[in-house]
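S.K.: I'll drop the sequence and a predicted model, then ask my questions.
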Amino acid sequence: MSKSKPTLPRGTRDFGPEVSAKRSYIIDQIKHNFIKYGFSQLETPAMENLSVLTGKYGDEGDQLLYKILNSGNYLNKTTAEDYQNGSKHLTQKIAEKGLRYDLTVPFARFVVMNQHEIAFPFKRFQIQPVWRADRPQKGRYREFYQCDADIVGTKGIWNEVELALLFGDVFNDLNLEDYIIKINHREILFMLAEYVGLKGKEVPFCAEIDKLDKIGEERVLENIQSIGGNQSKLEEVMALLSQTDKDQLLAKVESIGPDNSGVTEVKEFFQSLDQFSDRNIKIELDLSLARGLSYYTGMIYEVKPTSVKMGSICGGGRYDNLTGVFGLDGISGIGISFGLDRIYDVMEELNLFPDAITQRLDVLIVHFSETNLNHGQKLVMDLRSAGIKADLYPTSDKIKKQFNYADKIQTPYTLIVGDNEMESGDYMLKNMSSGEQKPMKLDEIIQLLKG
């Protein structure tokens, strides 16, 4: 029997030690800030019942759900008629579960199932992988992580403000300065649609606005004109979409819709944010931001890098009926999501990862004999007890092989144990970069390595 060469499923990846360390570094900074802001961690199963997942992401989303075949003889309850009725019908007979498509729907299910045990407002964060049967391409995978934080059961504008501050704190901890948080409001977009004569056609209007950075202003204007609307007012609104001065923008949109709830909330948002001007949050009002309007009902966020050519690295917004699909109406919420893979790519391009995070060890103990190896076992545990990342070469191989191993794993120091060192208690510590080495007592080595 011939042995087959191992492969990975398309759209999935292995992460080696260096990449895993860098990804963990990003996750740790995000998680630290989630906890600092009072979010509780939540984990949900990798698989959900298809009845939970189906119908929540539209027809396209349903097609991208990974279905799990029922265990056992999953065909024994099917008939010839089931096959004739097509794959959609047959799937209902042979698959009852699927891999989660995102973290939001499982969160909604959790809230509904535990509504009498959790306290509202409920703040949760979740960092877990999701799966989509999408066509793999650059930057798009079939398995990827989402890092979400949501607040449900409250409508206070402070939620919008603190999530903007949370973005800023995470990027500050990652030393990522080249970013901009863009915000907009669904009610402002819908007001502008009505202003240009497209009341009732708000969604197609916003869908075209969302294409501005892809196809340009001229094409977008043509597409909107084909929907209808007032020509001169359309040109007036298109001019607004390229402006970034929030005070001028707010004054203009307030003159168009003085009683618009979106204008009121955005003004309150920036007024609250003004008291944190010392934190240097990089944020702007962008009226061309029109993402997620099938589910967002209020404020919308999008974060983009400013010195690297890439799409959004974070997003989010306010939604008013997250749990309504499961029968629990009236639960307003707001959520944000960090794009781990894209943040990684930005930080890699800007060389922002600290060198220390990929360093596996502080010191490796090398030795000349079995007796020296046995002595090293106590040494390595003493070093570890002192908080030093230490390891002991596990066999009494030739010393050259042990040093070659130290070079390969890029350990900065080796601690050499021989018979003389065992007798004197002075161990030779070698700097693997400079080659310099000198005898030191164990407590001196610990003090040096702890720096």
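M.R.: Looks like it came in fine. Residues are numbered from 1 along each chain as shown.

S.K.: going forward, measure contacts and count neighbours with C-alpha atoms only.
M.R.: Fine.

S.K.: Where does the nearest residue to Ala108 once chain neighbours are set aside sit: helix, strand or coil?
M.R.: When the adjacent residues along the chain are set aside, Ala108 lies closest to Thr323, with 5.2 Å between them (Cα to Cα, 6 or more residues apart in numbering). Local secondary structure at Thr323 is given as helix here, using DSSP: H, G, I helix; E, B strand; the rest coil.

S.K.: residues near Thr323, how many?
M.R.: The local packing of Thr323 (other Cα atoms under 10 Å) involves 23 other residues.

S.K.: Over to the one 3 residues further on?
M.R.: When counting by other Cα under 10 Å, one arrives at 15 neighbours for Phe326.

S.K.: ok, now Pro9?
M.R.: Using other Cα under 10 Å: Pro9 sits among 8 other residues.

S.K.: If we ignore the residues flanking it in sequence, what's nearest Ile445?
M.R.: Excluding the flanking residues, the one nearest Ile445 by Cα to Cα, 6+ apart is Leu429, at 7.6 Å.

S.K.: likewise Trp131?
M.R.: Sequence neighbours aside, Glu143 is the residue nearest to Trp131 in space, at 4.6 Å (criterion: Cα to Cα, 6+ apart).

S.K.: My read is that Asn70 contacts Thr91, right?
M.R.: No: the pair Asn70 and Thr91 fails to qualify as a contact (Cα atoms under 8 Å) at a distance of 10.0 Å.

S.K.: next, the one to line up against it:
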Amino acid sequence: MAKPGLPQGTRDFGPEVVRKRQYIFNTIRSVFELYGFQPLETPAMENLDTLMGKYGEEGDKLIFKILNNGLDNADKHEQARADFEKVLEGKNVKGLTERALKYDLTIPFARYVAMNHGQLTFPFKRYQIQPVWRADRPQRGRYREFYQCDADVVGSNSLLNEVELANIYKDVFDQLGLTGFELCINSRKILAALAEYCGGAEKMTDITIAIDKLDKIGLDKVKAELAQRGLNDDQINTIEKYLGISGSNEEKLQRIGVLLGHLETGKKGIEELDFVNRQCAGASGGSLVIDFTLARGLNYYTGIIFEAKAPATVKIGSIGGGGRYDDLTGLFGVPNIPGVGISFGVDRIYDVLEELNLFPEGVYTGTQVLFFNLGAEESKTAFTTMQDLRKQGVRCELYHEPAKMNKQFNYAEKKNIGFAVIIGSQEIQNNSAVVKNLKTGTQETVALADLSNKLFI
């Protein structure tokens, strides 16, 4: 019999880990709600043509395709093998696969808006917390199944949305105690102007894909890739000059203006970055950084783009990102619905909080009170008392069988339970209980009617 195992790039989560993850989810969800966003969920799978062609050349390769049912039919084996060979060549074969696991939450959201735009009130602000799947090479901070937490606004061109999204990042990270993060922003308009300056809009994808790898492969290899993609020495030198712009946000805007401000697209991108930078000054606590090396190689971005980076002491990179996508629903036949959104990388945020020891102590606690089981009559009284406490919101449980005190104390310690309530025959007679604080070791006898007031939980 084969040993049980997990698919590579996936994980089980035990109770302690789930509680920590829920702490992150609940923090993000509460901030989303504070800013007026509404919850939404979409299916785990989408039609393949909904996803393909939306994420660029690199992203399309990472989409998990789902085989159609019925392949166990012997008459279909030969055709299935032929179809599968076509899939391996990158072709879409309807007879073999027509659906795929969703790659992110943005494209399914755009599909939802396109299907329901007649019933939505715009601007429509939604948040979504669900798993997504990517056929990536698993490594630290990179998984094949992981959760995304997205917030998007559609139906508005206002840059105030970008300002609010930047502040959502700050509020969430502040509440998580995550100091030292950076929120980098750039504009796809500026990247489009760079492409125009280097010979034409058709070079945009080649340039952004190469620039997006700068942190991973370094400048020399980026230049080599640009050369492989057909850019000449003058164009590569211009891109190197662009990537070398440094200084304060204001200095960077001034310098990019010298390089690209004469182009209408570049001028517009600079104006948008300047607006967001000025509106966020102070409110973002200095965490907002204009970064012209930020490219985010997804084809659907059209304006401001974001990337949240973990503190430099944690070598994990991006913990969130997003941007403006002014015609994403146009991909589904519903043009002219502008949108902008951000995403939190919960799995990476978890790793950062773990490494920096930032999870609060209370996040580990499930059961707050353990009622000891001292026998049939005693456990009956304990159960009735426990039910009263549960009605008042106290999380408690009764040990499952009569056992030695040491065994029950050991159980409470392993589950990180803060209080033990002991009701023996004498306590039944007196309508009382012994309450022991398992953290401090102190204990007192309390009337059953006052029990909830005496539990310092």
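M.R.: Thanks, I have it. Quantities reported herein were computed from a predicted structural model and do not represent experimental measurements.

S.K.: care to give me the TM-score?
M.R.: In this superposition the chains share a TM-score of 0.90, using TM-score structural alignment, normalised by the length of the first structure; 445 aligned residues with a Cα RMSD of 2.6 Å.

S.K.: one step back: and the corresponding residue of the second structure for the residue nearest to Ala108 of the first structure, how far is that from Thr445 of the second structure?
M.R.: Correspondence of Thr323 of the first structure to the second structure, assessed by TM-score structural alignment: Thr329. The gap separating Thr329 of the second structure from Thr445 of the second structure is 65 Å, by Cα to Cα, to the nearest Å.

S.K.: try Gly330 of the second structure
M.R.: In terms of Cα to Cα, Gly330 of the second structure sits 69 Å off from Thr445 of the second structure.

S.K.: which residues touch the residue nearest to Trp131 of the first structure?
M.R.: Counting by Cα atoms under 8 Å, 6 or more residues apart in numbering, Glu143 of the first structure makes contact with 11-12, 129-132.

S.K.: What subset of those is buried?
M.R.: Applying 16 or more other Cα atoms under 10 Å to the contacts of Glu143 of the first structure, the neighbour count classes 11, 129-132 as buried.

S.K.: Which residue, other than its chain neighbours, is closest to Glu268 of the first structure?
M.R.: Closest residue to Glu268 of the first structure apart from its sequence neighbours, by Cα to Cα, 6+ apart: Ile157 at 7.4 Å.

S.K.: where's the residue mapped onto the one you found from the second structure relative to Glu33 of the second structure, distance?
M.R.: Superposed on the second structure with TM-score structural alignment, Ile157 of the first structure falls opposite Leu159. For Leu159 of the second structure, the distance to Glu33 of the second structure equals 20 Å [Cα to Cα].

S.K.: quick one, which of those two is more surrounded?
M.R.: Using other Cα under 10 Å as the criterion, Leu159 of the second structure and Glu33 rank with Leu159 on top: 18 against 14.

S.K.: re the thing from before, do you know how far the residue nearest to Ile445 of the first structure is from Arg318 of the first structure?
M.R.: Distance from Leu429 of the first structure to Arg318 of the first structure, by Cα to Cα: 57 Å.

S.K.: Show me which of the two is the more surrounded one.
M.R.: When Leu429 of the first structure and Arg318 are compared for neighbours, Arg318 comes out ahead with 26 against 23, by other Cα under 10 Å.

S.K.: who touches the residue mapped onto Cys184 of the second structure from the first structure in this structure?
M.R.: Aligned counterpart of Cys184 of the second structure in the first structure: Lys182 (TM-score structural alignment). Lys182 of the first structure sits next to 283-286, 289, 301-304 when contact means Cα under 8 Å, 6+ apart.

S.K.: Looking at these, which is nearest Ala251 of the first structure?
M.R.: Ala251 of the first structure has its nearest neighbour among those in Leu285, at 12.3 Å by Cα to Cα.

S.K.: quick revisit: quick one: which of the contacts of Lys182 of the first structure has the most company?
M.R.: Per-residue neighbour counts (other Cα under 10 Å) across these peak at Tyr301, which has 28 neighbours.

S.K.: Quick one: map that one onto the second structure.
M.R.: Checking TM-score structural alignment: Tyr301 of the first structure goes with Phe306.

S.K.: in terms of contact, does that match touch Ser318 like I think?
M.R.: No: using Cα under 8 Å, Phe306 of the second structure makes no contact with Ser318, being 10.2 Å away.

S.K.: tell me the SS of Thr414 of the first structure?
M.R.: Classification of Thr414 of the first structure by three-state DSSP places it in strand.

S.K.: Next, count neighbours for it.
M.R.: 26.

S.K.: the helices in the stretch 351-451 of the first structure, which residues?
M.R.: Assignment of helices within the stretch 351-451 of the first structure using DSSP state H, counting those that start in this stretch yields the ranges 370-385, 399-408, 419-424, 442-450.

S.K.: picking that back up, what about the second structure, which of the contacts of Glu143 of the first structure hold up?
M.R.: Retained in the second structure by both residues aligned by TM-score structural alignment, their matches' Cα atoms under 8 Å are the following of those: 11-12, 129-132.

S.K.: Ser287 of the second structure and Ser432 of the second structure: what is the separation?
M.R.: 55 Å.

S.K.: Sorry, slip of the keys, the one I care about is Asp450 of the second structure.
M.R.: Separation of Asp450 of the second structure from Ser432 of the second structure (Cα to Cα): 9 Å.

S.K.: Compare neighbour counts for the two and give me the winner.
M.R.: Set side by side, Asp450 of the second structure and Ser432 show more neighbours around Ser432, with 19 against 11, by other Cα under 10 Å.

S.K.: what sits against the alignment partner in the first structure of the more buried one?
M.R.: The alignment partner of Ser432 of the second structure in the first structure, by TM-score structural alignment, is Asp426. Asp426 of the first structure is in contact with 439-442, counting by Cα under 8 Å, 6+ apart.

S.K.: can we see that at 6 Å?
M.R.: The neighbourhood of Asp426 of the first structure, defined by Cα atoms under 6 Å, 6 or more residues apart in numbering, consists of 439-441.

S.K.: so which of these would you say is closest to Glu208 of the first structure?
M.R.: Among those, Met440 lies closest to Glu208 of the first structure (Cα to Cα), at 69.8 Å.

S.K.: close enough to count as contact, the closest one and Tyr427?
M.R.: Yes: look at Met440 of the first structure against Tyr427 with Cα atoms under 6 Å: they come within range, at 5.3 Å.
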